[in-house]
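[1] Prediction below, plus the sequence it came from.
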Amino acid sequence: MSQSSVLPVKDSYGQLSDGRNVHRYSFTNSKNVTVRVIDYGCVITDILVPDKDGNVDDISIGFDCIEDYEPNPRCFGSICGRVVNVISGAKFVLDGKEYKMPATFSSDEKQAPKHGIHGGVRGFHLKLFSSWIEDDKVKMKYVSDDGEEGFPGELTTIVSYQLTNQNELVIEYSATTNKPTLVNFTNHAYFNLQKHDYPHIEDHILQIFADKYTVNREDDIFIPSGELRDVAGTPFDFRKPVRLGDRLKEGPHGRGFFHNFCLGESGPLKHAATLDHPPTGRRIEVRTTEPGMHLYTGCNTIPHTKGKEGAVYEPFCSICLETQHYPDSPNQEKFPSIVLRPGENFYSKTIYTFSLMSQ
């Protein structure tokens, strides 16, 4: 083991309603950073980091127990798949054949669901993975059956978590299939650098290293139009640090941000974003091999949700920095492909680094 290694510890996190056991893995490094994950939905349940005065707080919103994570409608801390984000019309064409998935989402809450999102009715965020410790990593595996949630092919996915003594939370994804299919994963952690129960993110400062973003439709504000537009001169220009309180109401209809930012080609590890919180001095830096990062600022889809330690989560109480391929990629010819074919190995890596602004 290298000096950067942090060995995880395994314990029980209770049982699902059907009696299956859920396991938790805890990492604590030499810098007093602790990360805990469970093998149900590959959920990150806790991220505890020191502030500039040495006070340690949990900066990820979530729940106290498996009973609350079992439904997890907001995907708190989970892995989303086999295709994260939206698929317009809940259908796509692959190799000339149309496939349909369950419609579970609508941009207008008054309308019946008409789009697919986060893998379907029971996406990966609601699956119990097999799990084990391998050296200094926790690995979690799930085999998705051919036809599950409308997707073709048996897909074998392995997600690994690692915490280093450099305060890097490393998430790696790999997948193989026996038929052509679609793959697009992310972790859906919600951050508040003050503390998970802090009521807003207005005093956070965000920088995103992207020159373009994917424009959403005027008539369906969470669905991409297919256009890639320069961020210059728009509310989506985060190339220089922006105080979120000065920008949140500029999102569509004052609902914040639900938008993908274009980072460059898939493959190379690149700096996607930096999130700062001057009052505590905490910082998160995001690096990824993915071509996009989805910025989600809670909008109005977190209505008065009871969370851990008695917290109540409200709109705009947290921020998601979701590294992934672009939303609705199967239906957008200009977007990077998310097709995985037999004989190919999907691989993706994202690193969240926790530090202080003065460092």
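    Cool, got the structure.

[2] Please count neighbours and contacts with C-alpha atoms only from this point.
    Noted.

[3] Next SSE downstream of the helix or strand encompassing residue 162?
    Using DSSP states H and E, residue 162 sits within strand 155-163. Helices and strands here follow DSSP H and E; after strand 155-163, the next one along the chain is strand 168-177.

[4] counting contacts, what elements does that following strand pack onto?
    strand 155-163, strand 346-356 (3 or more CA pairs under 8 Å, 6 or more residues apart in numbering; DSSP states H and E).

[5] how much does that strand deviate in direction from strand 346-356?
    170 degrees (axes from the mean of the first three to the mean of the last three CA atoms, to 10 degrees).

[6] hold the first one in mind and look at this next one:
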Amino acid sequence: MQALFPRTNAALLAAAMLMAGTAMARPTPTLTRAPFGTTPDGQPVERFTLDNAHGMRVQVLTYGGTLSAIEAPDRTGHVDDVVLGFPTLAGYTVDSAQGGLFFGATVGRVANRITRGTFVLDGQRYHIPPTEGTTALHGGRRGFDKQVWTVEGTELAADSASVTLKLVSPDGQEGFPGTLTTHVTFALNTRNELSLHYRATTDRPTVVNLTNHSYFNLGGEGSGTVENHVLQINAAAYTPTDAKALPLGTIAPVAGTALDFRTPQRIGARLRDSMPQMLHAHGYDQNWVLNPARPDAPVSGTPASGAPVTGAPVLAARLSDPASGRVMDVLTTQPGLQAYTANSLDGAYAGPSGRTYRQGDAIALETQHYPDSPNHPDFPSITLRPGQTYDETTIYRLGVEPVSASAP
């Protein structure tokens, strides 16, 4: 699978030289914690900073299980924050929450959309509060992104630093059945890999689909459009949607469409394509059927039933920025990838740089199960039962490439 996203020897050498230079200045990982304000209802929030030996730094908030910053060096060693965020807690509790933007948040109990906010499980119908017209998006009105998680533990080792957050969602919260106990471990290692390990258990049959909603801009937060970023996705198919972004229940080929990223493509090349899927979403906001998870998936008609990939994460996508030289590989155990070009950002919010965020200023790469899975029995199941453990991992691996390596 690695051959799908080849990395040149020159790129590896550049990355090694960069890492060697910064390692002498910062030889060991560090982990620090500090207060990060108080929510409107009086709950204290903490920020954890994970720092490795190679110029990479990650910040995690207990509010929403949020990745508030991911700092990484470019090909010259200059460090920038490569995710959009806010300098204060109010940006997350007020601006992001009211705008339905989910900046960097852990999204659940069910990420993505549920048609009409309703589904049937074991013969019983459940109702989730709608948040997007008649659709329930990202877990209802008070999903996991709008709650303060507890700190379950931290770990500092020779080659990594990590923090584990915990959230208990009671039976009936936002209409979902069962008390769900969720743990997410954020770990940064010396290979510039940020891993997110999700685990969850329940006391009643329920549905679970967790993801992280970071908005990436490898040129740096506040640097403008990502249209010149280059994207490659390991997927030959996607799940078509209607005009309300709700899946039709079928799988279609990406070949010959603006959604074909099987080879590296500049994001802006077909961003304004007249394909109905693009018109409905005002850009990219689709779910790709990842090849490793569904090797037998059909490319038309109704999908055969299948299970998500298990075991070690596999390479799902690569994002690169020719200007800075930064490259990010996305590896996951999940069967789907929702790529979203921040189509709803309208300049109403500004980040730590003081610059406003506008449409196309970032791309979210949300590893997850397919949208509206509870209403499509032929999609990989997101049902979790007592005695089972939801166990998924996503890795963001940062590096650099030489000047010409990012060109499609």
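    Looks like it came in fine. Just so it is clear, the structure is predicted and the values come from calculations on it, not from any experiment.

[7] State the span of the second structure onto which the strand holding residue 162 of the first structure is aligned.
    Against the second structure, the aligned range for strand 155-163 of the first structure is residues 180-188 (TM-score structural alignment).

[8] Can you lay out the helices and strands packed on strand 168-177 of the first structure as CSV showing mean neighbour count and distance to residue 257 of the first structure?
    Converted to CSV, those look like this (neighbours: other CA atoms under 10 Å; distance: least, CA to CA, whole Å):
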stretch, mean neighbour count, distance to residue 257 of the first structure
strand 155-163, 22, 27
strand 346-356, 20, 20
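
[9] Next, format the ones you listed as a markdown table and append distance to residue 129 of the first structure.
    Converted to a markdown table, these look like this (distance: least, CA to CA, whole Å):
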| stretch | distance to residue 129 of the first structure |
| --- | --- |
| strand 155-163 | 9 |
| strand 346-356 | 18 |
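
[10] quick one, which of the ones you listed is nearest to residue 229 of the first structure?
    Comparison of these against residue 229 of the first structure by CA to CA identifies strand 346-356 as nearest, at 24.6 Å.

[11] Could you tell me where that closest one falls in the second structure?
    Using TM-score structural alignment, the match for strand 346-356 of the first structure in the second structure runs over residues 390-400.

[12] Outside of the matching stretch itself, list whatever touches it.
    Residues outside stretch 390-400 of the second structure that contact it (CA atoms under 8 Å, 6 or more residues apart in numbering): 11-12, 14-15, 72-75, 191-201, 208, 313, 325-334, 367, 384.

[13] what's the average per-residue distance for the strand holding residue 162 of the first structure once overlaid on the second structure?
    Once superposed with the second structure, the aligned residues differ from strand 155-163 of the first structure by a mean of 0.4 Å; criterion: mean CA distance after the TM-score superposition for the first structure.

[14] nearest residue to the alignment partner in the second structure of residue 144 of the first structure other than its sequence neighbours?
    Mapped onto the second structure by TM-score structural alignment, residue 144 of the first structure lines up with residue 169. Counting by CA to CA, 6 or more residues apart in numbering, residue 169 of the second structure lies nearest to residue 180, which is 5.1 Å off, once chain neighbours are set aside.

[15] picking up where we left off before, how close does the match of strand 346-356 of the first structure sit to the first structure?
    Looks like 0.3 Å for stretch 390-400 of the second structure (mean CA distance after the TM-score superposition for the first structure).

[16] Please name the nearest non-neighbouring residue to the aligned partner of residue 311 of the first structure in the second structure.
    Aligned counterpart of residue 311 of the first structure in the second structure: residue 355 (TM-score structural alignment). What sits nearest to residue 355 of the second structure in space, not counting adjacent residues and going by CA to CA, 6+ apart, is residue 222, at 5.3 Å.

[17] Could you do residue 240 of the first structure as well?
    residue 207 (5.7 Å).

[18] The one you found: neighbour count?
    Residue 207 of the first structure has 19 neighbours, counted by other CA atoms under 10 Å.

[19] now residue 117 of the second structure
    Residue 117 of the second structure - counted by other CA under 10 Å - has 22 other residues nearby.
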